[in-house]
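Undergrad: Kindly return the folded structure for what I paste below:
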Amino acid sequence: MASRSFHGGGELLTAEEEQDLLVEIKTRMPDQGLIYTYRSHLEGGVCETADEIRTAAIIAAIKSNRVDYVDVELNSEPAFLERIRGALKVSESQWLVSHHNFEKTPTTEEINAVFKAMEAVGGDVLKLAVMPQSMDDVRHLIQATLTYNEKSQKPMIAIAMGSLGSITRIAPDLCGGSLTFAAGAGKTAPGQLSLEEIIDLRKRMALI
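TA: Reported below is the predicted structural model:
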């Protein structure tokens, strides 16, 4: 298989190297869940990659039995999603269906529509990331997520990007979310905090 994906600082990995890396991660952290992401350039990916290449890489990750979830965007081409869903049907991996809005925070109606669409396509975990322009936007996202969370059985992730939305990363359990994303060697999203920062702040807030 000729698919490639990007590592840390733009280093290209071959398909075989990527599989080796997945094995190494699982070997080092056997009790930790692993989310595999090959982000579309339309929603924050570092470069434009043909769907055929992304599909091959994601399906290879699913078939490896090393990943617990694959993060695939809601607004993907139907044929692309159908192939991913087909691979997931015969795998123990689950689909973390995501949507990113780097421009604004949608209205409550729009947020509800996105979550409903995620459930309708069969997502196992619903992930929404938006860009707030004010603290009102942050409160709006939290309120909409908490309300939807009450009527959905699916785990949810709701992130307000940028420094304004830090609370949604620090305390997702208070904002309707089920987990957060922290930076390891380098930050990959606007407003992302390091693991050490999140742990320190959660301790200060008596959340851990």
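Undergrad: From here on, just use CA atoms for contacts and neighbour counts.
TA: Will do.
Undergrad: need the helices for this protein, in chain order.
TA: Secondary structure of the chain (DSSP state H): helices located at 15-28, 51-63, 78-89, 108-120, 135-149, 166-170, 195-204.
Undergrad: can you redo the ones you listed as JSON lines with mean neighbour count and distance to residue 101?
TA: JSON lines is the format used below for the helices of the chain (neighbours: other C-alpha atoms under 10 Å; distance: least, C-alpha to C-alpha, whole Å):
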{"stretch": "helix 15-28", "mean neighbour count": "14", "distance to residue 101": "28"}
{"stretch": "helix 51-63", "mean neighbour count": "18", "distance to residue 101": "20"}
{"stretch": "helix 78-89", "mean neighbour count": "14", "distance to residue 101": "20"}
{"stretch": "helix 108-120", "mean neighbour count": "16", "distance to residue 101": "11"}
{"stretch": "helix 135-149", "mean neighbour count": "19", "distance to residue 101": "12"}
{"stretch": "helix 166-170", "mean neighbour count": "22", "distance to residue 101": "15"}
{"stretch": "helix 195-204", "mean neighbour count": "14", "distance to residue 101": "23"}
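Undergrad: would you list the ones you listed in TSV and tack on distance to residue 127?
TA: Output for those, formatted as TSV (distance: least, C-alpha to C-alpha, whole Å):
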stretch	distance to residue 127
helix 15-28	23
helix 51-63	18
helix 78-89	16
helix 108-120	8
helix 135-149	10
helix 166-170	12
helix 195-204	19
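Undergrad: let's see this one next to it:
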Amino acid sequence: MRTVTLGGVPGRVVLGEGIPKTIVPLTASSLEALLAECAAAAAAECDIVEWRIDHFAGFRAAPPGDAPRGAPSSGGVDSILEAASHLTAAAGRPLLATFRTASEGGASAISPAEYEALLDALVRGGGVQAVDVEHFRAPGLTARVAEAAHAAGVAVVASYHDFGATPPRERILARLAAMAGSGADVAKIACMPKRMEDVLTLLAASSEASRTLDAPIIAVSMGPLGVISRAAAGQFGSCATFAAVGEASAPGQVPLAELEPVLRSFARWSSAR
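TA: All right, here's what the predicted structure looks like:
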């Protein structure tokens, strides 16, 4: 499996190398509160901060004319790019920019055209080190974003989220393979289990994908049942896992202070075999 490097020195993070990297989401609606969350995440020594732009009030600023409700205006995009610059400077580590759409469990709706335009602005704006792209939102979307992102030195995480169920193992593998083959640097899937067997299905798919795909993967089983997928992420092939500093942004997300020692213990036990 190849590795993916985010950021420069200092603050450089390599995905696909060593123990899984910890990603802490920032979900405040104002820049002031975001900076406070960012400071807390940095103090907790996470590896990567994720900015969940769908929670940010600034993206909805003054939509012009007949723009879709909730779509970012040019002023909204400007405020997003300005905030990204402040957050990157404050984080001291890579910033992953994510607009999680309502259709995949996010806080805000956005039209397909506005979503792609926002991602394009983020990768060209120079304020982030990686962007999340909902791979199945539109045909060819990930490839288009990846072309611009790679020209700007920005990494791409292609993602898919199912808050209703866990697909069969073959479908999980197919989705991860499609994302890995799209030009994305990392392929991510998060699914909701209804029973423990669903967690085992995701973990088995994660393990196989990590051995057979060229891109690093992130596979998460959400909710209380899926906590083991976060704690044992490295044993089942995930290059990173999401943790909370303060309020969790997804079901089953574990506090970073509790998760990080477990990740290190699993890595130590595994290497001692």
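Undergrad: picking up where we left off before, and residue 96 of the first structure, which of the helices of the first structure is closest to it?
TA: Residue 96 of the first structure sits nearest to helix 108-120 of all these, at 9.3 Å, using C-alpha to C-alpha.
Undergrad: and the closest one, which stretch of the second structure?
TA: Counting by TM-score structural alignment, helix 108-120 of the first structure falls onto residues 169-181 of the second structure.
Undergrad: for stretch 161-171 of the first structure, same thing?
TA: The aligned range for stretch 161-171 of the first structure in the second structure is 222-232, by TM-score structural alignment.
Undergrad: Next, the distance between the ends of the matching stretch.
TA: Using C-alpha to C-alpha, to the nearest Å, the end-to-end distance of stretch 222-232 of the second structure comes to 13 Å.
Undergrad: got it, and stretch 85-102 of the second structure?
TA: 25 Å.
Undergrad: Contacts for that stretch next, please.
TA: Under the criterion C-alpha atoms under 8 Å, 6 or more residues apart in numbering, residues 6-7, 10-13, 34-35, 38-39, 41-42, 47-54, 106-110, 115, 122, 126-134 lie in contact with stretch 85-102 of the second structure.
Undergrad: Then stretch 156-163 of the second structure?
TA: So stretch 156-163 of the second structure is contacted by 104-105, 130-136, 142, 145-146, 149, 175, 179-180, 184-192 (C-alpha under 8 Å, 6+ apart).
Undergrad: filter these to the buried ones?
TA: For the contacts of stretch 156-163 of the second structure, a neighbour count by 16 or more other C-alpha atoms under 10 Å gives the buried set as 104, 130-136, 142, 145-146, 149, 175, 179-180, 184-192.
Undergrad: Go ahead and flag the most central residue of the first structure.
TA: residue 71 (5.2 Å; C-alpha atoms, centre = their mean).
Undergrad: For it, give me its contacts.
TA: With contacts defined as C-alpha under 8 Å, 6+ apart, residue 71 of the first structure is in contact with 35-39, 95-98.
Undergrad: one more time with 6 Å
TA: Residue 71 of the first structure makes contacts with 37, 96-97, as judged by C-alpha atoms under 6 Å, 6 or more residues apart in numbering.
Undergrad: That one pairs with which position in the second structure?
TA: Here residue 71 of the first structure is matched to residue 132 in the second structure, going by TM-score structural alignment.
Undergrad: got it, and residue 60 of the first structure?
TA: Using TM-score structural alignment, residue 60 of the first structure lines up with residue 121 in the second structure.
Undergrad: One more: residue 182 of the first structure?
TA: Aligned counterpart of residue 182 of the first structure in the second structure: residue 243 (TM-score structural alignment).
Undergrad: ok, now residue 90 of the first structure?
TA: Using TM-score structural alignment, the partner of residue 90 of the first structure in the second structure is residue 151.
Undergrad: Near that match, how many other residues are there?
TA: Applying other C-alpha atoms under 10 Å, we find 11 residues neighbouring residue 151 of the second structure.
Undergrad: And it, how close does it get to residue 117 of the second structure?
TA: Noted for residue 151 of the second structure: a distance of 16 Å to residue 117 of the second structure, by C-alpha to C-alpha.
Undergrad: What of residue 160 of the second structure?
TA: Note on residue 160 of the second structure: its distance to residue 117 of the second structure, by C-alpha to C-alpha, is 19 Å.
Undergrad: what sits against residue 253 of the second structure?
TA: Residue 253 of the second structure makes contact with residue 243, according to C-alpha under 6 Å, 6+ apart.
Undergrad: Can you tell me what it aligns to in the first structure?
TA: Alignment note (TM-score structural alignment): residue 253 of the second structure maps to residue 192 of the first structure.
Undergrad: residue range for stretch 131-150 of the first structure in the second structure?
TA: The alignment places stretch 131-150 of the first structure over residues 192-211 of the second structure (TM-score structural alignment).
Undergrad: gap between that stretch and the chain center?
TA: The chain centre lies 19 Å from the centre of stretch 192-211 of the second structure; the measure is C-alpha atoms, centre = their mean, to the nearest Å.
Undergrad: Ok, stretch 42-61 of the first structure next?
TA: Relative to the chain's own centre, stretch 42-61 of the first structure is displaced by 14 Å; criterion: C-alpha atoms, centre = their mean.
Undergrad: Stretch 114-130 of the second structure too?
TA: The chain centroid and the centroid of stretch 114-130 of the second structure are separated by 14 Å under C-alpha atoms, centre = their mean.
Undergrad: Stretch 181-198 of the first structure now?
TA: Remark: stretch 181-198 of the first structure is offset 13 Å from the chain centroid, using C-alpha atoms, centre = their mean.
Undergrad: Start and end of it, how far apart?
TA: Stretch 181-198 of the first structure has an end-to-end distance of 10 Å (C-alpha to C-alpha).
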